[in-house]
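Colleague: Any chance you could fold what I've pasted below:
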Amino acid sequence: MTSTSPVRFAAVGLDHAHIHGQIAGLIKAGAEFVAMATDDPSSGVAHQVRERYPDVPYVDDGHALIARDDLDLIVTAAIPDQRGPIAVAALRSGKDVVADKPGCVTHDQLEEIEKAVAESGRFWSVTFSERFEVASAVKAGHLVREGRIGTVVQTIGLGPHRIGDRGHLGGNAGRPDWFYEKERYGGILADIASHQIDQFLWYTDSRTAEVVTSSVGNFANPDKPGLQDFGDLLLRSDHAQGYIRVDWYTPAGLGTWGDGRLMILGTEGYIELRKYVDIAGRDGGNHLFVVDGEKTEYIDCSDVELTYYPDLVRDVRDRTTTAAPQEHTFETMRLALTAQQNAAVRGAAQ
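Modeller: Sure thing, here's the model as predicted:
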């Protein structure tokens, strides 16, 4: 790749709708979408990707695609238990990797990825879209770094989801079988709560943390014991605390898939994000409220620039990790996997 040639990428694994944002973000940032492959070309998401990008070749053999020497980057939203092996293969083939969250589902997979990163000199980035692709979350980062609310001492992250959300289903009638198999999706804390763990580390400026306690449960879907429909955990670093709650209980009456919220408590004020909906309030998403020593302010963040994908493209060119520091990504997944592994199991959950 020369300094003037575009970053060339392929998508390997088209099982989750997050691939749409990943592909679109990279293309908007100037990267070239060269090819795609997936183990299940019949999935609703795979059909959508092929319809949206009819001129991009579909390749039957994902392993052969990863091995091609005309690619710089592999992006994947495969079934979660396959994301780790795809990443390792791509790294060892000399490609950088952008994986949907969770980037992997076991500590062994994470260890293999860390080894492959160290040996290849390439990077592994996990798309924590609830921060990277949410304008209000980007704005909150700016306010925190500016010192608007003093020193951040706690975050409260809420990540409710809806099982029947059409956008995540890729047009299918229901969730695929792997959605109900814990070993395949990794468990609710490894999966969803990795978003909120990423945010805790980022907004509190914590390099590492410990999982104080964690739990998972199945309280509304006893016929699907592999589905963990509730989870929570407590985090603690040397200067901050965090509480996280995730679930699959969003009611049909809400106009979006989940009322994602983040509260950031500082020593001189606080910030609250209503990322996707202001219930019975303002239209749309990206609502930010900040209270400090001088005033209470509402900020519409809809025009805030998202930088993750442009930063990724520059990282490929410049051999940097500005989009997400590599150690931050490793630590986020380590904490998510630890919380999942050590969680108390309640209700009908396996």
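Colleague: Please make it C-alpha for all contacts and neighbour counts, starting now.
Modeller: Will do.
Colleague: ranges for the helices of the stretch 201-350 of the chain?
Modeller: 308-318, 326-342 (DSSP state H, counting those that start in this stretch).
Colleague: Here is the second sequence; please produce its structure so I can put it next to the first one:
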Amino acid sequence: MHENNRHYYPRKREKVKIDGFFSFSVIGLEHDHVYVMIEELINAGANFHSVYDTGISNIEKIKKLYPSVLVCQHSEEIYNFSETSLIIGATIPKKRFNIGIKALESGKHFLSPKPGFVHLKEIEKAESLSKNKGLNWGIFYNERLYSESAIFAKDLLEQDAIGDVLQMIGTGPHRINLNSRPDWFFDKQEFGGIICDIGVHQIEQFLYYTNENSAQLMKSTVANYTLKNHPNFEDFGDAQFITETGRSLYFRVDWLTPAGLSTWGDGRIVLLGTRGYIELRKYIDVARNKVTDNVYLVNEYGETYFNVAGKIGLNFFAEFINDCLHKTDFSFNQTRTFEAARLAILAQQNSLKIS
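Modeller: Alright, predicted model coming up:
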């Protein structure tokens, strides 16, 4: 490490404490990210009050993990619980919007895994209702919010390590695990399509790192190269955006991770600045080591490698709870949350199908 890069050394954040009693409930257990969300909310100090799901196996699993949780027979029960301040909606993606609307109309905050929306008209209504009610509508963009390397990259940018960000290139490969996927996974009417589903991560990160609130779609493509027996599925997508200030994004997402990779996907981000660049190898440094959260910095001082796994800390859920308690949005930017979803759907709808 060059002497002048030493002050960039990762520093762990103090654990955020929540400011009061906070209780949450869950509607839907179809998306596996919900288990991370539940556990992290509990770790932050929240009370897991109640759950509703139509799947017997899902309920059996959640009862085994959390024996004290109240299992409801109808979703309406959850909207009426005065104890519940937050509802997590982790159903099939196309059903999340209606859960969120009912949650806010019931005076409760809402949080879902990505994608939060599958239709443009949903976003406008959700944004208006969130503003009018003074309640948070959160989307767990885990590829940034749950990644220490992604958090450290922002630290580097704020310390002017590479100058102004000009471009981001992102790759979001995922392993498909065919045998474990439900039927709805293969029908984009249910989840919005590959750009809507996993491309939204790339867009959200781009807006965050560039401090932009919007961008213009230049082009987008989708393809189904390998699963011809599922004609409504896409295993590849890419898109290009540019902002009014000339900052650009290109990303590629796919379901083509080979069996030989030792993790679910070799997700990477490259941030090009006026005086250097940052590369994030989030989940593996392929063929070198299997640790997560690898960060490479190249600038006028030289080449620097950081491994920040366990060295930064993840405070999103505690910060989100405090936002709900105080009706703020410090843990995430509400405008960008909606805009990332909007841009992803635009790219999906305007994509050229190439296979």
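Colleague: if we can go back for a sec, figure out which of the helices of the stretch 201-350 of the first structure is closest to residue 226 of the first structure.
Modeller: In terms of C-alpha to C-alpha, the element of the helices of the stretch 201-350 of the first structure nearest to residue 226 of the first structure is helix 326-342, at 13.8 Å.
Colleague: So which bit of the second structure is that closest one matched to?
Modeller: Aligned using TM-score structural alignment, helix 326-342 of the first structure spans residues 334-350 in the second structure.
Colleague: before we move on, back to that, which among the helices of the stretch 201-350 of the first structure is found nearest to residue 23 of the first structure?
Modeller: helix 308-318 (9.6 Å).
Colleague: What separation do you get for the aligned partner of residue 304 of the second structure in the first structure and residue 69 of the first structure?
Modeller: By TM-score structural alignment, residue 304 of the second structure lines up with residue 297 in the first structure. Taking C-alpha to C-alpha, to the nearest Å as the measure, residue 297 of the first structure falls 51 Å from residue 69 of the first structure.
Colleague: what's the answer for residue 85 of the first structure, then?
Modeller: 19 Å.
Colleague: Who has more neighbours out of the two?
Modeller: residue 85 (16 against 10; other C-alpha atoms under 10 Å).
Colleague: From residue 62 of the first structure, how far out is that one?
Modeller: 12 Å.
Colleague: So the counterpart of residue 63 of the first structure in the second structure: helix, strand or coil?
Modeller: Here residue 63 of the first structure is matched to residue 76 in the second structure, going by TM-score structural alignment. Secondary structure, DSSP: H, G, I helix; E, B strand; the rest coil: residue 76 of the second structure is helix.
Colleague: ok, which stretches of the stretch 101-250 of the first structure are strands?
Modeller: For the stretch 101-250 of the first structure, applying DSSP state E, counting those that start in this stretch gives strands covering 124-127, 152-160, 210-218, 230-236, 241-247.
Colleague: got a list of what the closest residue to residue 116 of the second structure other than its chain neighbours touches?
Modeller: If the residues on either side of it in the chain are set aside, residue 116 of the second structure comes closest to residue 139, at 6.0 Å by C-alpha to C-alpha, 6 or more residues apart in numbering. Residues counted as contacts of residue 139 of the second structure (C-alpha atoms under 8 Å, 6 or more residues apart in numbering) are 111, 112, 113, 114, 115, 116, 337.
Colleague: Trace whatever helix or strand the first one lives in over to the first structure and give me the residue numbers.
Modeller: Using DSSP states H and E, residue 111 of the second structure sits within strand 109-113. Residues 96-100 of the first structure are where strand 109-113 of the second structure lands when matched by TM-score structural alignment.
Colleague: re the thing from before, from the contacts of residue 139 of the second structure, which single one is nearest residue 168 of the second structure?
Modeller: residue 337 (18.2 Å).
Colleague: Aligned to residue 260 of the first structure, what sits in the second structure?
Modeller: Per TM-score structural alignment, residue 260 of the first structure is aligned with residue 267.
Colleague: ok, residue 23 of the second structure - how many residues close by?
Modeller: Residue 23 of the second structure has 20 nearby residues by other C-alpha under 10 Å.
Colleague: Counterpart of it over in the first structure?
Modeller: Using TM-score structural alignment, residue 23 of the second structure pairs with residue 8 in the first structure.
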